[in-house]
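In: show me how the following folds:
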Amino acid sequence: MESPARLSAIFVFLFVLVGALVCTRLLNSSTETLISTTSSQVPVLTTKTSQTSPNKTGQIPQNPSSQFEIPLNCTAYNLTTTCPSNYPTTFHPEQDPDRPSSPTCPEYFRWIHEDLRPWAHTGITQDMVERANRTANFKLVIVNGKAYVEQYEKAFQTRDTFTIWGILQLLRKYPGKVPDLEMMFDCVDWPVILSGDYDGPNSTTPPPLFRYCGDDSTLDIVFPDWSFWGWAEINIRPWETLLKNLEEGNKRSKWLDREPYAYWKGNPTIAEHRQELMTCNVSDQYDWYARLYAQDWSREAQEGFKRSDLASQCLHRYKIYIEGSAWSVSEKYILACDSVTLIVKPRYYDFFTRTLMPLHHYWPIKYDDKCRSIKFAVDWGNSHKKKAQAIGRASSKLIQEDLKMDYVYDYMFHLLNEYANLLQFKPRIPQKAIEVCSEAMACQAEGLEKKFMMESLVKGPAVSEPCSLPPPYDPASLFEVLRRKESSIKQVETWEKNYWKDHEQS
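Out: Below you'll find the model as predicted:
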């Protein structure tokens, strides 16, 4: 039997233990209430870390498959107007045995090597970078995982804003993985680094300049365009959201139930070849099997963009893509529709379109004989319905599977890594540059600009590493890709020539 004194000691110990457990539960409850109250007042994303051992070192937990979010604290930023100093700086998903395996990147990633080939043997010096500022809108510098921008000239609308925003989201997705670098970015449509200026025996090495598109006569480095994070001026939502909407809209009508015509809607006033396209519209005299509509963006803005829903425009068996003043961001929206994309012979390419193959992903349309070429394409597709449907499905599959937002970030990641590897100098923060972060941009934004930033915000690091970059093309394989494209286009031209020859004789 226990003594009375020992029984009293045990009773006191149990009382203290129960009291401690109750206090701990109350403390946790109060902490959760505080977080909930804060998040209801400002757009704060809570970080799932231990309450007793908060993450002070900027290192992400060893098990990245568990939920981890980087907070966007507008309350703190508005008080100090300085970027947070506790952003994560290291990330090691390879240490997680349960992490998803990284796939090989899509085929179009191989063009990264081609775009950087002009500097493969010389590297990139500080002088080369500075020479690119002649037309650049801004210089972006990344040092120790932080971004700094020196603005030269404001871009049209919010192109530069959402381009910089996209790069900041890349830093949130892969913290500590993007190396130090300096880059010049030009947000204007037309590429300007002419290859002919740098191919002589005494010529200098071209300046590296990033922009949204290129062509066969220029050396500009192509980069994903601003609209992947939203185009506020015309109410186009960020790509991750829009891609889901396009997939849903695509399912609303089967290909065979769609209008058996070629559809295009856009602004025809910005380019002569678009005005030429409008002459292919149906009239009292003739039907070229095209249904073309001029878009008045000013009127659309006044009416709330009620007739500009991209997900509701998959109603025709064929959709036309034609460049504007240069390349157009509309191409990815058109290709996502299951309709056969009729591409009027383009001059420009963006970062992913060089992987498109005629007769597999799209149908080529002549630049200098648009109306007759469109009529033949529609007539052929309506007479070969299974083959036409296969072309439409191939393009929408490529967009849904190979152009999802994770791959857009991975393309940016690999391009910037390969570019940084070529730098022959140590990147430094310019005196006139300012530090930019998600808080500095989103907390001060308003309207659709703020809405799209919050919608496209990368909430935390990826749970796996980027996809594996495929090797560069060897000369023979690159030649074969180009040969196949040319052969397919010539095949269509032959069919079209015979088609009109038969029509003229009958």
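In: make it CA atoms for all contacts and neighbour counts henceforth
Out: Noted.
In: and the longest helix for this protein?
Out: The single longest helix within the chain, with elements called by DSSP state H, is helix 4-41.
In: next, the buried residues of that one.
Out: Neighbour-count burial for helix 4-41 flags residue 38 (criterion: 16 or more other C-alpha atoms under 10 Å).
In: so which elements touch it?
Out: Applying 3 or more C-alpha pairs under 8 Å, 6 or more residues apart in numbering; DSSP states H and E, one finds that helix 4-41 contacts no other helix or strand.
In: and that helix, how far out from the chain middle?
Out: How far helix 4-41 lies from its chain's middle: 49 Å, per C-alpha atoms, centre = their mean, to the nearest Å.
In: is it true that residue 376 lies in a strand?
Out: No - Residue 376 sits outside any strand when classified using DSSP: H, G, I helix; E, B strand; the rest coil, being helix.
In: another one to check against the first:
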Amino acid sequence: GALFMSEFKSRSKWGDSKRWYNAWALLELLETYPGQVPDVDIAINGADEPFIGSQELFRVGTKPDGRAIKGLRPWNVSQARSPPPLFSVCRDANNVDLLWPQYNIWGMDWTGMGMREPPWCVQFPMLRRTWLRKGITHRPGKLFWRGQLKSNPSTRGAMVRCRTRLLPKAGKRRIDVEVNGVVIRKGGGSMPGVSTRGGKQVSASARCNAKYLLHMEGRSFSLAQLPQAGCGSLMVMGPHRYYTPIERAYRANGFFLPVQLPVYNPGGDPRAVVERGACENVSAAITWAESKAPGGGADASAAVAAEAAAWTELELS
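Out: Next comes the predicted model:
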């Protein structure tokens, strides 16, 4: 069979290398299961967004100026009878792409970011040693998320504001947030309570010191869940727009603590009350997770984290 990958011209630090890391996943599959992978053509979408809609977009007529008039119809009544099998790194409720693992963050030198992560086959045993050496009940109740503010400033910045402004003003428990590459302090310009001054990047192993790891999407999906899954921490997740292979498994098995996610709104906007309410929801969820299970013993979070760790070791090692 032949491999087809879409062109994806990117001005990011990764350049066009995402396509080759998608191909790397296929090469690993062929080497791991020799002779067992069907000899068929494979098409991989190299963009961040899914492509195949849940219904077929087809031409129903022509406008007087020659432009096409298009409509939607279910795939089972289309000429193709089924959607074309296209693999993508993520999907959402409106698309039916087949999920494909994304490898582009492992073994790459992130120029200018002060860190270099080894391949997953090397990284995972290191993360596993961390969680075995320092179990979740012995870690400080700190909430950590990995990501850049600019990827999703309204939500990611609002989470920082939970700690610096909203919860303290409400007299609620403060969330001890640690953020990758961002210095948390009061102040900030366009978003009060959020400093945009850069901070030191935190390695995959160092993230495992946190008891709670917050998974938040960026402009589209987030790649952070793979390294976070290897920490033995409790994943904290809000509503989603996109699925990746790992996120789908986490949600289907209940390996996470569900929370609302705040969204920053400028002062005077009545939706700011919603932002504060979401912060209080996250605080309440962490408070519950820190509570003792009935009859004493481990925190309520320990059982969920243990199930997730067992699945991770079985499926992702």
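In: work out the TM-score between the chains.
Out: Scored against TM-score structural alignment, normalised by the length of the second structure, the superposed chains reach a TM-score of 0.69; 251 aligned residues with a C-alpha RMSD of 2.9 Å.
In: sorry, back to before: give me the next element, helix or strand, following the longest helix of the first structure.
Out: helix 74-80 (DSSP states H and E).
In: so that following helix corresponds to what in the second structure?
Out: Following TM-score structural alignment, helix 74-80 of the first structure has no partner segment in the second structure.
In: any idea how far that helix is from the chain center?
Out: Put simply, helix 74-80 of the first structure sits 29 Å off its chain's centre (C-alpha atoms, centre = their mean).
In: what's the following helix or strand past it in contact with?
Out: Downstream of helix 74-80 of the first structure, the next assigned helix or strand under DSSP H and E is helix 111-115. Outside helix 111-115 of the first structure, the residues that touch it by C-alpha atoms under 8 Å, 6 or more residues apart in numbering are 219, 220, 221, 222, 351, 354, 414, 415, 472.
In: isn't residue 90 of the second structure up against residue 52?
Out: No - using C-alpha atoms under 8 Å as the test, residue 90 of the second structure is too far from residue 52 to be in contact (11.2 Å).
In: mutual contacts of the two, please.
Out: Common neighbours of residue 90 of the second structure and residue 52 (C-alpha under 8 Å, 6+ apart) are residue 97.
In: so for the two, which residue has more residues nearby?
Out: residue 90 (29 against 21; other C-alpha atoms under 10 Å).
In: aligned counterpart of that one in the first structure, please.
Out: By TM-score structural alignment, residue 90 of the second structure lines up with residue 213.
In: swap in residue 181 of the second structure?
Out: Looks like residue 181 of the second structure aligns to residue 295 there (TM-score structural alignment).
In: ok, now residue 159 of the second structure?
Out: In the first structure, residue 159 of the second structure lands on residue 277 (TM-score structural alignment).
In: where does the strand or helix carrying residue 26 of the second structure end up in the first structure?
Out: Here residue 26 of the second structure sits within helix 18-32, counting by DSSP H and E. The alignment of helix 18-32 of the second structure onto the first structure (TM-score structural alignment) spans residues 159-173.
In: mean deviation, that stretch versus the second structure?
Out: Taking mean C-alpha distance after the TM-score superposition for the first structure, the mean distance separating stretch 159-173 of the first structure from the aligned residues in the second structure is 2.1 Å.
In: residue contacts, the nearest residue to residue 140 of the second structure once chain neighbours are set aside?
Out: The shortest distance from residue 140 of the second structure to any non-neighbouring residue, by C-alpha to C-alpha, 6 or more residues apart in numbering, is to residue 211 (6.1 Å). Listed by C-alpha under 8 Å, 6+ apart, the contact set of residue 211 of the second structure reads 136, 137, 139, 140, 141, 142, 143, 233, 234.
In: same question for residue 370 of the first structure.
Out: Counting by C-alpha under 8 Å, 6+ apart, residue 370 of the first structure touches 277, 280, 344.
In: and it? What does it align with in the second structure?
Out: Counting by TM-score structural alignment, residue 370 of the first structure corresponds to residue 278 in the second structure.
In: quick check: that match is in a strand.
Out: No - under three-state DSSP, residue 278 of the second structure sits outside any strand and is assigned helix.
In: tell me which element residue 407 of the first structure is part of?
Out: helix 405-422.
In: in the second structure, what stretch matches the next helix or strand after that helix?
Out: As assigned by DSSP H and E, the chain's next helix or strand after helix 405-422 of the first structure is strand 434-436. Counting by TM-score structural alignment, strand 434-436 of the first structure lines up with no residues of the second structure.
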